[in-house]
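Engineer: generate a structure from the sequence data that follows.
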Amino acid sequence: MSLDLYLDLGWLPRPPSDLNKIIKSVRDAGPATAEALRGLAQFGLNELQLNKVARALSDARDGGVDLKPLIPLKVALLSNTTTEFLSPAMMATGLRYGFATDLVLAPYGQVVQELLDPQSMTYAADPDVIVISLDHRGLNLTAVPGDVDAAAAGLAASLDQIETLKAAIEQNSRAVAMFQTVARPAEPDLGSLDLGVPGTWRQLTHDFNRALADMLTGTPHLLLDTAGLADTVGLATWHDPGLWHMARVPFSNRVLPLYADHIMRVIAAWRGKSRRCLVLDLDNTLWHGVIGDDGLDGIRLAEGDPVGEAHRDVQDRALQFRSQGVVLAVSSKNDDAVARTAFRDHAEMVLKEDHIAVFQANWRDKATNIQAISDDLALGLESLAFLDDNPAERGLIREALPRVGVPELPEDPALYVRTLVASGLFEATTFSDEDRRRAEDYQSNSKRVALQASVTDIGEYLRSLDMEFAVLPFDAPGRARIAQLINKSNQFNLTTRRYSEADVAAMEDDSGLLTLQIRLRDRFADNGMISVVICRTDGATWEIDTWLMSCRVLGRRVERAILQVLKDAAQAAGITTLRGRYIPTDRNGMVAQHYAQLGFGLVETREDGTTLWSVEVADLPDQEVIGTISRQTAPSA
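Structural biologist: Predicted coordinates for the structure are as follows:
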């Protein structure tokens, strides 16, 4: 069962028996084609089924079908191995994460040639992501048991090889690169002694993988832990010598869907699609039993009880997620007071009431409760994951709220945690102090909501928060967080243009730009960086290229404070006009009237819904800013 969980993508629902019929029907779905394709990919598909879904995507694209709201994504794939079989799997899997993926395949074994040539087909395709899929045979690594010098030389040469490829990509492309760790061969060199002898495959791959991870830390590039994935399913399962000798395929067909899923989930995390909130059921999920029927003493959580310990593991993992910045919420069909009793009074509970940002225990349907949680946290449904032992409840949420991540759970609660983690719903490509604080930030926000409920005047409420805004231009200390916000903000984001960390670094010294990072502190918490603005100079006009804001500060008139900063900076720089653009997506409709509400006039409306707005700086009144603004370094353009 444990191995099948990974090989069959067991956290996803099983494909329906009439899947082939459903795939054929997609061709006649018309305007619903994109959503129909995405729906197909939500099942745990095998290699053959992935190929069929990829063919349906290609047919739709070739037929000129509008694939919105799927996000166009171009991926270049380079390898020392055969990749033709991987392309359809990645295309179909991309649908699972909301991408209409277009694959560009470099010729077999031409990794170095393609990446060192500025005129190569890879660069000509202008990909968003370049995946470098090298296995141990594509590096300068050779097993030399006991030869310390030869092992060190091979390791250094392999790392130099990666550094050269990385530098070439940075020089010749706007793309982010994805490098992968290396799975060692299944066959040991010296048996159990491998770990203690330099130059064995086990030592070589371990040293290379650790150095690769260190090399990519702090860069905009992505790491795919192929070695960890191979270890999880077993090296003997991962490697297929027959396939390698026959077709230079680096792993068995059985692991193809899993490998494709991990590539695409990392890309999805890079594009801000990881979940930020885990919504938890209670009865038979966080504990065994029904607290309303069994009472506080009747639910099972105790150490020494195998079933109780399995449910405690769920709580332990939830608490670990919280320490990584994941917000915890509860959705349970229960009496509120009874449900809270377990958190307050049960000695074996790991989770406490204070760990939960939003607690929805009532007799409404769970779709309604989860929508309420989304609203309370100002997080889109695509940011939520829902854990529930009940297949009927899981099915309801998948049907009513298809953007919520709902891992399928096995009957055995001992496998709940493994399944949740295997789903990759909380995949991360960066991890910062602000990420760690995120759960606390949302916890503080719930206190603000409670305060707002007790105050009848919104102005009085906002003044009571004692807000302090800190405004800085882009700089090196804020670079990683700025890039993270640019790539993860989808709702309050006027243009959803994406920029890498390297792009952000280049903007820091660009005299033709005004760049702003805005941080916010109030009496409840330090909210950290909550907004990013980029303006491009065009004569006496600033074109607002990017304006985004964290949704957790919605309703606090932050945009008015930012507009005042823009006005003051424009006057200081001799700018007479501000021009802003709204580019619609399936997720940023909330800001469609952003510029209208700030006093900008509509200049143009395009067929795709894009609108252009403009205002003369002299016509902008001073904004009523609630709070104080500190310009720690005067922005300039």
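Engineer: could you use CA atoms for every contact and neighbour count after this?
Structural biologist: Will do.
Engineer: OK, contacts around Pro69?
Structural biologist: 34-35, 98, 585-586 (CA atoms under 8 Å, 6 or more residues apart in numbering).
Engineer: let's go with 10 Å and repeat that
Structural biologist: 34-35, 98-100, 585-587 (CA atoms under 10 Å, 6 or more residues apart in numbering).
Engineer: for Met529, see how far away it is.
Structural biologist: Separation of Pro69 from Met529 (CA to CA, to the nearest Å): 28 Å.
Engineer: check contacts around Ile267.
Structural biologist: Taking CA under 10 Å, 6+ apart, one finds 73, 75, 94, 97, 99, 128-129, 176, 178, 222-224, 261, 273-274, 427-429 in contact with Ile267.
Engineer: out of those residues, which are inside helices?
Structural biologist: Taking DSSP state H as the definition of helices, those contribute 94, 261.
Engineer: and the buried ones among the contacts of Ile267, selectable in ChimeraX?
Structural biologist: With 16 or more other CA atoms under 10 Å as the criterion, this ChimeraX line picks the buried residues out of the contacts of Ile267:
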select :73,75,94,97,99,128,129,176,178,222,223,224,261,273,274,427,428,429
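Engineer: before we compare anything, build this one as well:
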Amino acid sequence: MYRTWLAPSGDLAADLRQIVAAEGDPTSEILAMKALANRNHDFASMTRLDRAIGKTLDRGGDIPASFQRERLAVLSTSTSGHLAPSIRVACLGRQIVCALYEPDFGQIQQELLDPGSGLHAFAPMTVLFADDPYSLFGTTGLAGIDDAAGAEAAVEDLVSSLRKRWRTVRTSFNAHIIQQLPFNPFVRLLGENESRLPGSPASLIAAFQARLRAACDEDGVDVIDLAHWSARDGLALWHSTALWHRSKQEVHPRCAPLYGDLVARLLAARRGKSAKCLVLDLDNTLWGGVIGDDGLEGIAIGQGSAVGEGHLALQHYAKMLARRGIILAVCSKNDHATAMLPFEQHPDMALRAADIASFVANWTDKAANLRRIASELNIGLDSLVFADDNPFERELIRQELPDVHVAELSDEPSDYAQILADSGWFESVLLTREDLAKTEQYRTNAERRALLDETTDLESYVGALAMELDSAPFTLLEMPRIVQLINKTNQFNLTTRRHGEAAVRKMLDDPDMVTRRFRLTDRFGDNGLIATVIGALQGDDKQTMVLDTWLMSCRVLGRRVEHAILNVMVDAAREVGARRIIGEYLPTERNGLVKSLYSDLGFSLIDQSDDRSRWLLDCSVYQPHPTSIRILG
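Structural biologist: A predicted model of the protein is given here:
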């Protein structure tokens, strides 16, 4: 089972020879191999590409600045070594260089509990528990269980044992956890009424899947749902009883590329690397036909047309994505007015103009237009997913804009929505209030830009917005959005330090940590939670507050919000007895816009090197920056 949303693999051997022949530095080679990783390879090709990537990494050198490193421990009760190459390759495709650790077979508990084990030396950032159904339930179910109460107790015991493992991981490593939900490989005892026997393997595993998923939700553990994928694709594709008996392989090698992608997309989502925007072509993508040639009456959408219903299914999927916070954009070679006609007048359209945050229809090449869309929305090119029925346009974008995710749409419009859903580019591990309001926020940003065009200077613009900034310490209620911001914000982010939920929770009870989150409203509406600042009190006298984290959503740039935030943080420092604030700037490929922030805000440079600068602000002589923003809280 390969990754069908990606372009065909091509001649991998020739591609690798070309990369090696170029004799580039390791950084350039990794970028080239990242492009290869985002092709639809089979198991053998994934293994070959993994070896080539490993040789390049072994040469040393810096990884690209936009990439992140990951240490993943795979703790499996079955043979899982054949999955490792696909995990590493899929991670590279999502800009993650992943080091893997797998203990000896059957050594999970020993590795977890022994401080001298290889697992403890590895110090994982993420731990994947891959429990196979045979190890959980045996080959005949849990013997002696023939009533519902006994089955429920047995399931609860199993889930409790797994939760104990999770606690051990968090205590020992403060690592994130992924738990595999097993599929059901067991033969049935009663046939179609299998659920009537509580102790049957099928009944137990169904109850276990439901209870384990609930426990994962309660404990903030991410899930790889093999039950879903095996049900959708067929168990025979994912699992071979012959391979299980011969080598204890739970996942069939042919499914390794997809399994690796399931792991990589979760790691990427936790690191803020999921896509934010779906960019849609129009003719023969959102509808059948060409609006400029066929007119409103001639394009195919909706009921009464098999082709039209397929296109409409894509529209419904896009609308559901928008409701959960994905931005929608249009990129079409068309006259703008003609392209807008179906959105404004066609009765069967599910999408309307109000659903589209950026609508670009002209005769400019699509690579330039995608750059324009990213600029308008103030997001990176790697936040875009491009859906276009035209193979020429798809390949053009792959060549010109390798950071853009390009969906390999089939010749069947009814498949479009499923292809995009399968890709995992929009993978999300949590959903916040701000996500649900994102389309509205981007649309009201256009109204704010219009106001800026009408005003003659920045101060008049800021005053006309009538902004209110609500400040408060971190709370558990807002934890999902706070953690999301910390792990997704790249541009206005002074240090780009990533903190998981467990680490942020610890800050709530630490007297040496000063936390503030900021919500912004204005005359056009609620911008939501837009900034977080974390300060750490240091020194014997605790009179120095070092800013570990200062980040802000780029949606609110250019409104002097940062000046108001500093006013709040100086007051917060004074409240806890700090006399000075030290800010750090750690440069990355993406945060150059805040390079001079501390200088602009009145900090004095303490020291500077290529990879860090430190700045000092004396709270005792600080005068608040004048601002028309009203501070609440």
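Engineer: one step back: which among the contacts of Pro69 of structure 1 count as buried?
Structural biologist: 34-35, 98-100, 585, 587.
Engineer: quick check: the farthest pair among those?
Structural biologist: Ala100 and Arg587 (16.2 Å; CA to CA).
Engineer: OK, contacts around the nearest residue to Leu494 of structure 1 once chain neighbours are set aside?
Structural biologist: Leaving aside its chain neighbours, Leu494 of structure 1 sits nearest to Tyr582 (4.9 Å; criterion: CA to CA, 6 or more residues apart in numbering). Applying CA under 10 Å, 6+ apart to Tyr582 of structure 1 gives the contacts 493-496, 544-547, 588-589, 591-595, 605, 609-613.
Engineer: switch the cut-off to 6 Å
Structural biologist: Neighbouring residues of Tyr582 of structure 1 by CA atoms under 6 Å, 6 or more residues apart in numbering: 494-495, 610-611.
Engineer: counterpart of it over in structure 2?
Structural biologist: Aligning on TM-score structural alignment places Tyr582 of structure 1 opposite Tyr585 in structure 2.
Engineer: and that match, how far from Ala99 of structure 2?
Structural biologist: 28 Å.
Engineer: how big is the offset of stretch 47-57 of structure 2 relative to structure 1?
Structural biologist: Compared with structure 1 after fitting, stretch 47-57 of structure 2 has a mean deviation of 1.9 Å; criterion: mean CA distance after the TM-score superposition for structure 1.
Engineer: chain center to the longest helix belonging to structure 2, what's the gap?
Structural biologist: Secondary structure of structure 2 per DSSP H: the longest helix is helix 148-173. The chain centre lies 28 Å from the centre of helix 148-173 of structure 2; the measure is CA atoms, centre = their mean, to the nearest Å.
Engineer: flag every buried residue along it.
Structural biologist: Here helix 148-173 of structure 2 shows 151-152, 154-156, 159, 162-163, 165-166, 169-170, 173 as buried, counting by 16+ other CA under 10 Å.
Engineer: and those residues, which two are furthest apart?
Structural biologist: Greatest spacing in the buried residues of helix 148-173 of structure 2, by CA to CA: Ala151 and Phe173 (33.4 Å).
Engineer: not counting its neighbours along the chain, what's nearest Val561 of structure 2?
Structural biologist: Excluding the flanking residues, the one nearest Val561 of structure 2 by CA to CA, 6+ apart is Ile629, at 7.6 Å.
Engineer: what of Thr627 of structure 2?
Structural biologist: In space, Thr627 of structure 2 is closest to Ala564, 6.7 Å off (CA to CA, 6+ apart).
Engineer: how about residues contacting the host helix or strand of that neighbour?
Structural biologist: Assigned by DSSP states H and E, Ala564 of structure 2 belongs to helix 561-575. Applying CA under 6 Å, 6+ apart, the contact partners of helix 561-575 of structure 2 are Pro624.
Engineer: that helix aligns to what range in structure 1?
Structural biologist: Counting by TM-score structural alignment, helix 561-575 of structure 2 pairs with residues 558-572 of structure 1.
Engineer: quick one: the matching stretch to chain centroid distance?
Structural biologist: Put simply, stretch 558-572 of structure 1 sits 31 Å off its chain's centre (CA atoms, centre = their mean).
Engineer: do the same with stretch 466-475 of structure 2
Structural biologist: The chain centre lies 26 Å from the centre of stretch 466-475 of structure 2; the measure is CA atoms, centre = their mean.
Engineer: and the strands in the stretch 501-633 of structure 2?
Structural biologist: 513-522, 525-538, 544-552, 580-585, 604-609, 612-618, 630-632 (DSSP state E, counting those that start in this stretch).
Engineer: hang on, I meant the stretch 1-150 of structure 1
Structural biologist: According to DSSP E, counting those that start in this stretch, the strands that the stretch 1-150 of structure 1 contains are 71-79, 99-105, 129-133.
Engineer: go on, the stretch 301-450 of structure 1?
Structural biologist: 327-333, 358-362, 384-387.
Engineer: make JSON lines from those strands and add mean neighbour count and distance to Ala450 of structure 1 to it.
Structural biologist: JSON lines is the format used below for the strands of the stretch 301-450 of structure 1 (neighbours: other CA atoms under 10 Å; distance: least, CA to CA, whole Å):
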{"stretch": "strand 327-333", "mean neighbour count": "24", "distance to Ala450 of structure 1": "16"}
{"stretch": "strand 358-362", "mean neighbour count": "21", "distance to Ala450 of structure 1": "11"}
{"stretch": "strand 384-387", "mean neighbour count": "24", "distance to Ala450 of structure 1": "22"}
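Engineer: can I get the ones you listed in TSV with distance to Asp375 of structure 1?
Structural biologist: Compiled in TSV, those are given as follows (distance: least, CA to CA, whole Å):
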stretch	distance to Asp375 of structure 1
strand 327-333	12
strand 358-362	10
strand 384-387	11
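Engineer: for those, which one sits closest to His136 of structure 1?
Structural biologist: Taking the strands of the stretch 301-450 of structure 1 one by one with CA to CA, strand 384-387 is closest: 35.9 Å.
Engineer: Ser17 of structure 1 versus Leu48 of structure 1, what's the distance?
Structural biologist: Taking CA to CA, one finds Leu48 of structure 1 at 14 Å from Ser17 of structure 1.
Engineer: same question for Val131 of structure 1.
Structural biologist: Val131 of structure 1 is 34 Å from Ser17 of structure 1, by CA to CA.
Engineer: neighbour count winner among those two?
Structural biologist: Taking other CA atoms under 10 Å, Val131 of structure 1 and Ser17 do not tie; Val131 has more neighbours (23 against 8).
Engineer: the residue most central in space within structure 2: what's it in contact with?
Structural biologist: Nearest residue to the geometric centre of structure 2 (CA atoms, centre = their mean): Ala269, 2.2 Å. Listed by CA under 6 Å, 6+ apart, the contact set of Ala269 of structure 2 reads 427-428.
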